[in-house]
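# Build me a model:
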Amino acid sequence: MFGITDLTTYIIGTILIVILPGPNSLYVMSIASRFGIKTGYMGALGVYTGDTILILCTALGAASLLHAFPLLFIGLKVVGALYLSYLGIKLIISAYKTFFPRKSVQLHSIDSTAYKSPEAIRPFRTALTISILNPKAILFYLSFFVQFVDPAYSYPALTFILLALILQIISMSYLSILIFSGIKLATYFNENYKLTATAVALVGLLFCGFGFKLATSTL
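Below is the predicted model:
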């Protein structure tokens, strides 16, 4: 159908890939739990936009460009790794401040970037940056999509677009689940600030881990 060789397998594979923990989903859930549904969806929109840009880059041959110029790939890896590590360190610092609050200040929530308002953390821009600073995603889209494209189909671009739309629908549905789950958990965590600090510190360590993994990845 429309040049897709095995739609059922593609959907199952996409769902399994999307639900794997990653910096995008963790970031969206964390800001939703602290700032509410609107802020969570601003972050989700950033992820959606970033993924769309990467998919378009893939279609326009960015993967071949990265293969042809290894230094470009290395540069993108370094920038992306540093940014993820930066976010992770900010999370750990904020978790520490929450776990050991000053006696004169009672903290009931933790902010992932040490700011005090949703506007200050710029959820859309941060999520967009996390998404696009990952050249491995371009290579993933290219290698994953081509497995389900019928080479004999007359309009392969249409097939590519449909596969991308399916992936984005699944991704946004999953992010919505995380956003509303984060809101429900927020009340509990706000009443147990030390538990919140511990959880966010673990997320911070995961972000640092994502940065290290990106920095050490290869083509």
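# alpha carbons only for contacts and neighbour counts from here, please
Fine.
# biggest helix in the chain by residues?
helix 156-191 (DSSP state H).
# buried residues in the very next helix or strand once past that one?
Per DSSP states H and E, helix 156-191 leads on to helix 193-216 as the next helix or strand towards the C-terminus. Residues of helix 193-216 classed as buried by neighbour count (16 or more other CA atoms under 10 Å): 193-198, 200-212, 214-215.
# To check against the first, give me the structure of this:
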Amino acid sequence: MVPLNDWLLFAAAALFVAVTPGPNMVYLLSRSLCQGRRAGVISLLGVVVGFLAHMFAAAVGLTALFMAVPLAYELLKWAGAAYLLYLAWQAVKPGARSPFEAQDLPADPPRKLFLMGFFTNLLNPKIAVFYLSIFPQFVSPAHGSVFAQSVQLGLTQIVVSFCVNLSIVLSAATLALWFARSPRWLAAQRYVMGTVLAALAVRLAMEQRRTA
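Prediction:
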């Protein structure tokens, strides 16, 4: 299994990725504001199923990759660090868009809400890159089954993201109003997020390759 220190660091990375603006957050916030909490929760369940699809695809792929090309870790390590730096820049760049700028969406039936949440996440490049570039930094054949470690990390990421997004769904109207009235806090939050993501990127780039 993944060592505790690595697991905690991964959970922190998953948290900061979850709170950065992206298609899932914008869609869930917009849906909750336009159609209510129930619609937001149904959409979120679809998002969770999309996460499961990403997780199993990454777990199977990483297992095959570590068995066939152990040195691929180095390439994925730098890809992961670059991705975190990209997210850090997205958080602090001039004119960065707040995820609390909701879109106007029409009312949809429950089945469509679920499917929209599923496909929004399944086709979300932010999540795909996260699974493919960040996972390998915390997986090592020396700690047992690569597949089992990937599932452990995937479930951690899903739980973290679910909690963040559920909080957004349940308090969408309050959050949108509060952030609209607190632009300075929102700007400060972006810079704190960017700093932490950049620090994680540096830490991952300095990590030594793990061997069996």
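# one step back: remind me what the longest helix of structure 1 packs against, helices and strands.
For helix 156-191 of structure 1, the packing partners by 3 or more CA pairs under 8 Å, 6 or more residues apart in numbering; DSSP states H and E come out as helix 7-18, helix 23-35, helix 37-59, helix 193-216.
# again, only this time at 7 Å
helix 7-18, helix 23-35, helix 37-59 (3 or more CA pairs under 7 Å, 6 or more residues apart in numbering; DSSP states H and E).
# okay, the angle between the last one and helix 156-191?
Angular relation of helix 37-59 of structure 1 and helix 156-191 on a 0 to 180 degree scale: 150 degrees, by axes from the mean of the first three to the mean of the last three CA atoms, to 10 degrees.
# circling back to that earlier point, now do the buried residues in the longest helix of structure 1.
156, 159-160, 163-164, 167-168, 170-172, 174-176, 178-180, 182-183, 186, 189-190.
# can you give me how far that helix is from the chain middle?
10 Å (CA atoms, centre = their mean, to the nearest Å).
# Return the residue of structure 2 aligned against Glu191 of structure 1.
In structure 2, Glu191 of structure 1 lines up with Leu177, judged by TM-score structural alignment.
# how close does that match get to Val41 of structure 2?
When distance is defined by CA to CA, to the nearest Å, Leu177 of structure 2 is 20 Å away from Val41 of structure 2.
# Report the separation between the nearest residue to Lys77 of structure 1 once chain neighbours are set aside and Ala199 of structure 1.
Leaving aside its chain neighbours, Lys77 of structure 1 sits nearest to Ala215 (5.5 Å; criterion: CA to CA, 6 or more residues apart in numbering). Noted for Ala215 of structure 1: a distance of 25 Å to Ala199 of structure 1, by CA to CA.
# For the residue nearest the centre of structure 1, which residues are in contact?
In structure 1, the centroid-proximal residue (CA atoms, centre = their mean) is Asn24; its distance is 1.4 Å. Remark: with contacts taken as CA atoms under 7 Å, 6 or more residues apart in numbering, Asn24 of structure 1 is in contact with 47, 127, 130-131.
# go on, Met55 of structure 2?
Contacts of Met55 of structure 2 by CA under 7 Å, 6+ apart are 151, 154.
# at 6 Å what do you get?
For Met55 of structure 2, the contact set (CA atoms under 6 Å, 6 or more residues apart in numbering) comprises Gly154.
# and stretch 57-76 of structure 1, how far from the chain's centre?
Chain-centre distance of stretch 57-76 of structure 1: 20 Å, with CA atoms, centre = their mean.
# in that stretch, what's buried?
Going by 16+ other CA under 10 Å, stretch 57-76 of structure 1 has these buried residues: 57-59, 62-63, 66, 73-74, 76.
# Now tell me what touches that stretch from outside.
Outside stretch 57-76 of structure 1, the residues that reach it (CA under 6 Å, 6+ apart) are 138-139.
# same thing but 7 Å
Residues outside stretch 57-76 of structure 1 that contact it (CA under 7 Å, 6+ apart) are 133, 135, 138-139, 141-142.
# Any idea how far apart the tips of it sit?
14 Å.
# would you turn the contacts of stretch 57-76 of structure 1 into a markdown table with neighbour count?
A markdown table is the format used below for these (neighbours: other CA atoms under 10 Å):
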| residue | neighbour count |
| --- | --- |
| Leu133 | 21 |
| Pro135 | 22 |
| Ile138 | 24 |
| Leu139 | 19 |
| Tyr141 | 21 |
| Leu142 | 20 |
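# Against Leu128 of structure 1, how distant is the alignment partner in structure 1 of Leu166 of structure 2?
Matched to structure 1 by TM-score structural alignment, Leu166 of structure 2 sits across from Phe180. As judged by CA to CA, Phe180 of structure 1 and Leu128 of structure 1 stand 20 Å apart.
# Ok, Thr14 of structure 1 next?
21 Å.
# Next: Ile17 of structure 1.
For Ile17 of structure 1, the distance to Leu128 of structure 1 - CA to CA - is 19 Å.
# between the two, who's got more neighbours?
Leu128 (22 against 12; other CA atoms under 10 Å).
# Secondary structure element holding that one?
Element membership for Leu128 of structure 1 (DSSP H and E) is helix 123-132.
# next one: Ala82 of structure 2
Counting by DSSP H and E, Ala82 of structure 2 is found in helix 72-92.
# what's the neighbour count on the counterpart of Ala12 of structure 2 in structure 1?
Using TM-score structural alignment as the criterion, Ala12 of structure 2 maps onto Leu20 of structure 1. By other CA under 10 Å, the residues close to Leu20 of structure 1 number 8.
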